[in-house]
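1. what follows is a protein structure lacking sequence information:
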């Protein structure tokens, strides 16, 4: 019987906690308690994704989630996605503005060309714009060279900044997919936070050699597209899951006397439909009824409040 070579048991990243240097390992209960403005226990931001799915998608190295699925031209799915940017988003806007809800929009750069009237409309509101990549078929993967990925990020940021007149601080990758270079490139190009990873209920700093970056986890498990589009749950079940998450995190924050955070992700092509908009409003009204305990704000404001408490 042959013996295993000792080299197979040697691993230079073997250590307590993580086996990487991206961020420090820590238990949530061992971290300094976060304090949100007015000592509210729970910080919540509404993230609305405004996306462009190309009709002639290449689907390389993988098809974008919720992209075209039928042989070209897949007009059925293309027009459904387009519905969100033509109709569904305006139902959201009406509710947001009537109730003075701060909103964070994650926007594909391609929409500045494809839907300039929509970009102009949201830019007139007191919202935050997050870069969401060029379009949903331009994934950031390790098949790209660093230069190619850098060019895609710069093109996206330039288009959004020129079209909206707003400073872009945050990033959400298409399909939340990254290469090994993505985070360092985001910091290199002046972005301060990223929402791709979903491994926490609080922000945390990421260690990079190109600058500072904060990870702001955007919950994927209660995202409307994940619950209804992937898990095939009903609209009512989605609304129940989101309100359950709100109530649980609020109780947890109160019992531990330490702030908690939740991002609620919406897609107008899905929850902006006439048979679903009432459920989206139910979730939002659940938040509004608890504003004495919930800090309803934008993603960037949460990052700033977090960073001011770091030593």
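-> Yes, it's here. It should be emphasised that the depicted structure is a prediction, and the values quoted were computed from it without experimental measurement. Numbering: from 1, shown residues only.
2. contacts and neighbour counts: CA atoms only from here.
-> OK.
3. list the buried residues in the one helix or strand residue 121 maps to.
-> Taking DSSP states H and E as the definition, one finds residue 121 inside helix 116-123. The neighbour-count criterion (16 or more other Cα atoms under 10 Å) identifies 118, 119, 122, 123 as the buried residues of helix 116-123.
4. which residues in the stretch 51-200 of the chain form helices?
-> Taking DSSP state H, counting those that start in this stretch to define them, one finds helices in the stretch 51-200 of the chain at 75-83, 89-98, 111-114, 116-123, 146-164, 182-188.
5. of all those helices, which one is nearest residue 235?
-> Nearest to residue 235 among the helices of the stretch 51-200 of the chain is helix 89-98 (16.3 Å), distances taken as Cα to Cα.
6. next, the angle from the closest one to helix 75-83.
-> Here helix 89-98 points in a direction 20 degrees away from that of helix 75-83 (axes from the mean of the first three to the mean of the last three Cα atoms, to 10 degrees).
7. helix 89-98 packs against which elements?
-> The elements that helix 89-98 packs onto, with contact taken as 3 or more Cα pairs under 8 Å, 6 or more residues apart in numbering; DSSP states H and E, are helix 268-271.
8. just say helix, strand or coil for residue 263.
-> What DSSP: H, G, I helix; E, B strand; the rest coil gives for residue 263 is strand.
9. make sure it is actually in contact with residue 218.
-> Yes. Under the criterion of Cα atoms under 8 Å, residue 263 lies in contact with residue 218, with a separation of 5.1 Å.
10. alright, now check it against this:
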């Protein structure tokens, strides 16, 4: 039995990418970006501050850091809580010692629950980003537009009530619906950390104006490499530093690029990983080619370049 002729018909098929958020281009076709002070690599360190609950609905899927064993999964729950009570303060200390900036996407549910942590982040001069409501409010293709709009509005309202006015958005689980960019742009966010389709910021078209997608590499994520793939701490650090070296070597051909990676408090903040974290941050701080910057600073510099 042969397939009907309409089987291979796809109405969205077009030259390049099958979407209209950004134009298709190769890395050699984009205008080169010049970072401040003649630096060639922007290092964006992202520290997600996430609210994990004991009984997530798991719809449409469980967040990558969600509970695993039957309720109550105290082993995984308390590990995540440890990250917010202990691990993140170790990360803050090492960032300060190295003199590096970071971006802290925070779930709205934690703005009041963990206010001392929020104040510590602000006191050290780091950027705070909105990270949705919590890890159980995941944006996805089947989410009703009105519901998603309410979620983003509630997130914005929670930050405003906390005296915070972030420009940067990162979705829970870095998962979007087809409308998320439009909804967050309408909500006053003009920088997004969900996409990683390039090694430089990309201007994304939305119904409410441009949103700059600053790339954050999931391939260098500490939870993925140390937790899921069970690599050693030295392997993890070496991979990030090798990425930095290689991307710096590409600067004469492609211009400035972005090295974005995550430090998860309950992963990177463990005591037996602090020596590796210190080596990583120290190496980046000592590299004259590296510009340590927030997501909004990177977006603004790229737009002005």
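-> Okay, I see it. All values derive from a computational prediction rather than experimental measurement.
11. circling back to that earlier point, between residue 263 and residue 218 of structure 1, which is the more surrounded one?
-> Under the criterion of other Cα atoms under 10 Å, the comparison of residue 263 of structure 1 against residue 218 puts residue 218 first, with 29 against 23.
12. roughly how far does the more buried one sit from residue 194 of structure 1?
-> Here residue 218 of structure 1 is placed at a distance of 9 Å from residue 194 of structure 1 (Cα to Cα, to the nearest Å).
13. how about residue 2 of structure 1?
-> Residue 2 of structure 1 sits 48 Å away from residue 194 of structure 1, going by Cα to Cα.
14. and what of residue 272 of structure 1?
-> Noted for residue 272 of structure 1: a distance of 25 Å to residue 194 of structure 1, by Cα to Cα.
15. so between the two, which is more surrounded?
-> Counting neighbours by other Cα under 10 Å for residue 272 of structure 1 and for residue 194 shows that residue 194 has the greater number, 28 against 24.
16. counterpart of the more buried one over in structure 2?
-> With TM-score structural alignment as the criterion, the equivalent of residue 194 of structure 1 in structure 2 is residue 192.
17. how close does its match get to residue 286 of structure 2?
-> The span separating residue 192 of structure 2 from residue 286 of structure 2 equals 28 Å under the rule Cα to Cα.
18. just give me how far stretch 162-171 of structure 2 sits from the chain centre.
-> Using Cα atoms, centre = their mean, to the nearest Å, we find the averaged C-alpha position of stretch 162-171 of structure 2 to lie 13 Å away from the chain's own average C-alpha position.
19. and the end-to-end length of it?
-> 19 Å.
20. again, but for stretch 130-138 of structure 2
-> One end of stretch 130-138 of structure 2 sits 14 Å from the other (Cα to Cα).
21. and for stretch 7-18 of structure 2?
-> With Cα to Cα applied, stretch 7-18 of structure 2 spans 17 Å between its terminal residues.
22. who touches it?
-> Contact with stretch 7-18 of structure 2 is made by 19, 23, 24, 25, as judged by Cα atoms under 8 Å, 6 or more residues apart in numbering.
23. what lines up with residue 222 of structure 1 in structure 2?
-> Under TM-score structural alignment, residue 222 of structure 1 pairs with residue 220 in structure 2.
24. what's near enough to touch the residue nearest to that match when sequence neighbours are not counted?
-> Spatially, and ignoring its direct neighbours in sequence, residue 220 of structure 2 is nearest to residue 261 (5.7 Å; Cα to Cα, 6 or more residues apart in numbering). Applying Cα under 8 Å, 6+ apart to residue 261 of structure 2 gives the contacts 44, 45, 46, 216, 217, 218, 220, 221.
25. which part of structure 1 lines up with the helix or strand hosting the first one?
-> What it means is residue 44 of structure 2. Here residue 44 of structure 2 is covered by strand 41-46, with elements defined by DSSP H and E. Here strand 41-46 of structure 2 aligns to structure 1 at residues 42-47, judged by TM-score structural alignment.
26. ok now the matching stretch, how far from the chain's centre?
-> Relative to the chain's own centre, stretch 42-47 of structure 1 is displaced by 11 Å; criterion: Cα atoms, centre = their mean.
27. what's the average distance of it to structure 2?
-> Once the two structures are superposed, the average separation between stretch 42-47 of structure 1 and the matching residues of structure 2 is 1.0 Å (mean Cα distance after the TM-score superposition for structure 1).
28. spatially, what comes nearest to residue 26 of structure 1 if we skip its sequence neighbours?
-> Closest residue to residue 26 of structure 1 apart from its sequence neighbours, by Cα to Cα, 6+ apart: residue 17 at 7.7 Å.
29. now residue 160 of structure 1, nearest residue through space, not along the chain?
-> For residue 160 of structure 1, the nearest residue in space outside its immediate sequence neighbours is residue 109; the separation is 5.8 Å by Cα to Cα, 6+ apart.
30. number of nearby residues for that neighbour?
-> When neighbours are defined as other Cα under 10 Å, residue 109 of structure 1 has 29 of them.
31. likewise residue 215 of structure 2?
-> Taking other Cα under 10 Å as the criterion, the count of residues near residue 215 of structure 2 is 24.
32. distance of it from residue 196 of structure 2?
-> For residue 215 of structure 2, the distance to residue 196 of structure 2 equals 4 Å [Cα to Cα].
33. and if you look at residue 205 of structure 2?
-> 16 Å.
34. ok, residue 305 of structure 2 next?
-> Residue 305 of structure 2 sits 20 Å away from residue 196 of structure 2 when distances are taken as Cα to Cα.
35. between those two, which is the more surrounded one?
-> residue 196 (16 against 12).
36. what sits against that one?
-> Applying Cα under 8 Å, 6+ apart to residue 196 of structure 2 gives the contacts 213, 214, 215, 216, 217.
37. what's near enough to touch residue 78 of structure 1?
-> For residue 78 of structure 1, the contact set (Cα under 8 Å, 6+ apart) comprises 53, 54, 55, 67, 68.
38. redo these as JSON lines? Include neighbour count and distance to residue 185 of structure 1.
-> As requested, these are arranged in JSON lines below (neighbours: other Cα atoms under 10 Å; distance: Cα to Cα, whole Å):
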{"residue": "53", "neighbour count": "23", "distance to residue 185 of structure 1": "24"}
{"residue": "54", "neighbour count": "17", "distance to residue 185 of structure 1": "25"}
{"residue": "55", "neighbour count": "16", "distance to residue 185 of structure 1": "28"}
{"residue": "67", "neighbour count": "19", "distance to residue 185 of structure 1": "26"}
{"residue": "68", "neighbour count": "24", "distance to residue 185 of structure 1": "29"}
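39. which residues does the residue nearest to residue 92 of structure 1 when sequence neighbours are not counted contact?
-> Leaving aside its chain neighbours, residue 92 of structure 1 sits nearest to residue 272 (6.8 Å; criterion: Cα to Cα, 6+ apart). Going by Cα under 8 Å, 6+ apart, residue 272 of structure 1 touches 84, 87, 88, 89, 91, 92, 280.
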